[in-house]
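*Asks:* A structural model of the following input is requested.
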Amino acid sequence: MTLPFFPPDLFDDDRQTILDIVRRVGTAAEQRFILGERTAAFERALAAQVGAADVIACGSGTTALTLVLRSMDIGPGDEVVVPAFGCAPLASSVVSVGATPVFADVHPWTMVVEPYEVAEAITARTAAIMPAHMFSVMADMPTLRDLSGHHGVRLVEDSAVAQGGVLEGVPAGRWGEAGVYSFVQVKTFGTIGEGGAVVTDDPEIARAVRMLRNHGQDGRARFVHHLVGHNSRFDEITADYQLHRLPGLAARLERRARIADYYTERFTPLAGRGIQPPPAGRDGRCFYVYSLLADRRDDLKRHLATHGVGSHVYYPAPLPAQPAFARYARPGQYWPHAELASARTLALPIYPHLTDAEVEHIADTVCAFPGEPR
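*Replies:* Model (predicted):
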């Protein structure tokens, strides 16, 4: 049995559908390949699903973050508090608008940013806080929302990995002034290419993002540029395909959650042997990735590979330790929990078309790892 971490057959069942969409878009009389009626329909459908006033589809989740910061006039002289552990766009989007990322440490188990660390990082220059949901756990958005209100700073919710998650009845992406989703292939609502979206109830943010994604044009007249914008436009083939996949998202998320429940039940007894699963439960969860914390992470990875199970190490260094962002790290500051996460995290396959037998094989292989008692 060989089970890759990144499955090559995610969209095999949709091959004919994809070909039909390409033909339909390619032969349509209007020859509109970006920002057409399909994109508008997809935006409306996604907004209705999450209960948002507006959704703006963008070229990627990364540019969506950047456009949100631009829409809030965040730039040189401003600081944005971000997690010290996570994907590069958390920092690069801030840098790209001329602002300074300020890194806050994360929780040692859930790996999401700690609200008290965010509070300590806020200064007179802080313009926004930008928490990110991590792997399978949503950040403590109620506390972070209260924190942003108390300090009078903007709240941007990086929900790139958490589309479909719900915390205290509120969908991921709906806690901040704006949220961001990513549709890159392996995400919970991944697609056949790149893509992302901004979700917001704020009409000014929506208006600005809609212009910024298309070179600052407002859609009423071409080549009239109201803002210095970007090229972050959504294509019609992807929009049509995402409309096709949207009704099945809930079932795919439920399958991921059932796999995660089984993993957690099997792995919880391993804590004394240096292997710790994420916290159990469904509230505030969205299993884009199922990641263990393992004291002997690299040995466990080799053990899994020997038995035909692929795994993956996300973020092997904290953001402030990355060469691109090290100059923004405050002298004398440390992020011990982010560093531990980088050294211990190991993600297992959790894609929804895994069979029960394959899931059991993965769990059996982890449980057979000869961990050392603590």
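
*Asks:* alpha carbons only for contacts and neighbour counts from here, please
*Replies:* Fine.

*Asks:* what about the residue nearest to residue 336 when sequence neighbours are not counted, neighbour count?
*Replies:* In space, and not counting its chain neighbours, residue 336 is closest to residue 105: 7.4 Å by CA to CA, 6 or more residues apart in numbering. By other CA atoms under 10 Å, 25 other residues sit near residue 105.

*Asks:* Second input sequence below; structure requested for side-by-side comparison:
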Amino acid sequence: MSGATPVPFLDLAAVHLDLRDDLDVAWKEVLAHGRFINGPEVAAFEAEFAAHCEAAHCVGVANGTDALELILAALEIGPGDEVIVPANTFVATVEAVCTVGARPRFVDVRPDTLLVDPDAVAAAITSHTAAIMAVHLYGQMADVDALGKLAAQHGVAVIEDAAQAHGARYQDRRPGGWGTAAAFSFYPGKNLGALGDGGAVVSDDAQLIDRIRQLADHGRSATDRFVHEISGRNSRLDTLQAAALRVKLARLDRMNENRAALVERYRRGLPSWCVPVAVDPAAQPVYHLAVVQVPDRPTVTSALDAAGIGWGLHYPVPCHRQPPFAEYADGPLPVVDAAAERILSLPLFPGMAPEQIDLVCEVLHDVPI
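*Replies:* Okay, here's the model as predicted:
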């Protein structure tokens, strides 16, 4: 162990190293034409990303949180409405619901995948329910088949929070084709990450996409740029970010395959007490994060720290226990609450050396559990 190279949790510099030449070309092309807002790269990326998602339409926006909020706003979900949200998610999912004036209804997750439990969703539906948030966490899609059937039965929307699921599949279909629309984040650490903030909405509903595009561009008329037909906002995907995303999109499937191989190496090498989240038989994850559950997290993280190994937590304080959203908690959520004490994210990024995986596993085997 002495002299071993430390393992970072995420090494974005290494991820971008072999992309540098193509990124330099993209940067120079944008500088040459100077259309930094709504340049041709934006429309090109939208078309390419829609095709990658096997969906009809895509609109780029400023970030993933805006993507969720714009979907809700375009569906005219607001005060008096309820949106069902799994408590095990990043706070942006809940922020979007609250920003449009709707009420989040928190539900529990499945103990094996830690993804939203359709049975809990069914029990939470009321006459005020307007939408179900299908959060595709850690790179795995939720049970959109069951959620879609519930939504159809009750006449509500399914909004896919796909911020961590670029390229994932469920029953061989990608996000954006199951629900009303899917929201993506291109935060730099995502499977498809920009060189800053960025986001997108993908949907087969052309009218919904047109409405979101208008809302995101100050409510501007599609036929007269000087007329603002509705009150909107400024949430556009910058040309430079679209250009970088086009470079990375061409390599996304290959990078996702690399992530899957690394996680499989983890599964073979981890000690028995270190349990990775399960994979739904109908799902094909892209492993945004390598999440495990451990019995004594402080002891485990201390050992990782001592060995120079990075780690993360996603998410140790569930949304229903966060101060701004605690008022919406209807009761205990035992699976989420128990998992919050046990979850741990291990290092994972494309290009990570297999030997780095082996080192992490070796350190974990030596932890006195």
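
*Asks:* now for the residue nearest to residue 336 of structure 1: what does it line up with in structure 2?
*Replies:* Superposed on structure 2 with TM-score structural alignment, residue 105 of structure 1 falls opposite residue 108.

*Asks:* Kindly report the same for residue 178 of structure 1.
*Replies:* Using TM-score structural alignment, the equivalent of residue 178 of structure 1 in structure 2 is residue 181.

*Asks:* Surely its match touches residue 202?
*Replies:* Yes. Proximity of residue 181 of structure 2 to residue 202 meets the contact threshold set by CA atoms under 8 Å, at 5.7 Å.

*Asks:* higher neighbour count, those two?
*Replies:* More crowded of residue 181 of structure 2 and residue 202, by other CA under 10 Å: residue 202, with 33 against 28.

*Asks:* Look up how far residue 84 of structure 2 lies from the more buried one.
*Replies:* According to CA to CA, to the nearest Å, residue 202 of structure 2 stands 20 Å off from residue 84 of structure 2.

*Asks:* again with residue 167 of structure 2
*Replies:* Distance, residue 167 of structure 2 to residue 84 of structure 2, by CA to CA: 24 Å.

*Asks:* Check residue 17 of structure 2 too.
*Replies:* Counting by CA to CA, the gap from residue 17 of structure 2 to residue 84 of structure 2 is 41 Å.

*Asks:* before we move on, what about residue 8 of structure 2?
*Replies:* To residue 84 of structure 2, residue 8 of structure 2 is 36 Å away according to CA to CA.

*Asks:* same deal with residue 21 of structure 2?
*Replies:* Note on residue 21 of structure 2: its distance to residue 84 of structure 2, by CA to CA, is 44 Å.

*Asks:* Which one's more surrounded, those two?
*Replies:* Taking neighbours as other CA under 10 Å, residue 21 of structure 2 and residue 84 compare with residue 84 leading, 26 against 11.

*Asks:* which residue lines up with the more buried one in structure 1?
*Replies:* Taking TM-score structural alignment, residue 84 of structure 2 has residue 81 as its aligned residue in structure 1.

*Asks:* Its match: helix or strand, and which one exactly?
*Replies:* Using DSSP states H and E, residue 81 of structure 1 maps to strand 79-83.

*Asks:* any idea what residue 41 of structure 2 aligns with in structure 1?
*Replies:* In structure 1, the residue matched to residue 41 of structure 2 (TM-score structural alignment) is residue 38.

*Asks:* pretty sure that match belongs to a strand, no?
*Replies:* No. Counting by DSSP: H, G, I helix; E, B strand; the rest coil, residue 38 of structure 1 falls outside a strand, being helix.

*Asks:* can you count the residues close to it?
*Replies:* Residue 38 of structure 1: 23 surrounding residues under other CA under 10 Å.

*Asks:* can you check residue 146 of structure 1 too?
*Replies:* What residue 146 of structure 1 shows, counting by other CA under 10 Å, is a neighbour count of 12.

*Asks:* which position in structure 2 aligns with it?
*Replies:* Superposed on structure 2 with TM-score structural alignment, residue 146 of structure 1 falls opposite residue 149.

*Asks:* Its match looks like it's in a strand, true?
*Replies:* No. Looking at residue 149 of structure 2 with three-state DSSP, it is helix, so not inside a strand.

*Asks:* Now do the SS call for the closest residue to residue 39 of structure 1 other than its chain neighbours.
*Replies:* What sits nearest to residue 39 of structure 1 in space, not counting adjacent residues and going by CA to CA, 6+ apart, is residue 239, at 5.1 Å. With three-state DSSP as the basis, residue 239 of structure 1 sits in helix.

*Asks:* about what we covered before: measure the residue nearest to residue 336 of structure 1 to residue 330 of structure 1 for me?
*Replies:* Taken as CA to CA, the span from residue 105 of structure 1 to residue 330 of structure 1 is 13 Å.

*Asks:* Please apply the same query to residue 365 of structure 1.
*Replies:* 42 Å.

*Asks:* More neighbours: the two, which one.
*Replies:* Taking other CA under 10 Å, residue 365 of structure 1 and residue 330 do not tie; residue 365 has more neighbours (18 against 11).

*Asks:* Does the more buried one lie in a helix or a strand, and which?
*Replies:* Assigned by DSSP H and E, residue 365 of structure 1 falls within helix 356-367.

*Asks:* residues in structure 2 matched by that helix, start to end?
*Replies:* Using TM-score structural alignment, helix 356-367 of structure 1 lines up with residues 354-365 of structure 2.

*Asks:* On the three-state scheme, the nearest residue to residue 330 of structure 1 once chain neighbours are set aside is what?
*Replies:* In this structure, residue 330 of structure 1 finds its nearest non-sequential neighbour in residue 102, 8.0 Å apart by CA to CA, 6+ apart. Here residue 102 of structure 1 is recorded as strand under three-state DSSP.

*Asks:* buried set for stretch 353-361 of structure 2?
*Replies:* 356, 357, 358, 359, 360, 361 (16 or more other CA atoms under 10 Å).

*Asks:* Let me fix that, I meant to ask about stretch 278-287 of structure 2.
*Replies:* By 16+ other CA under 10 Å, the buried positions in stretch 278-287 of structure 2 come out as 280, 283, 284, 285, 286, 287.
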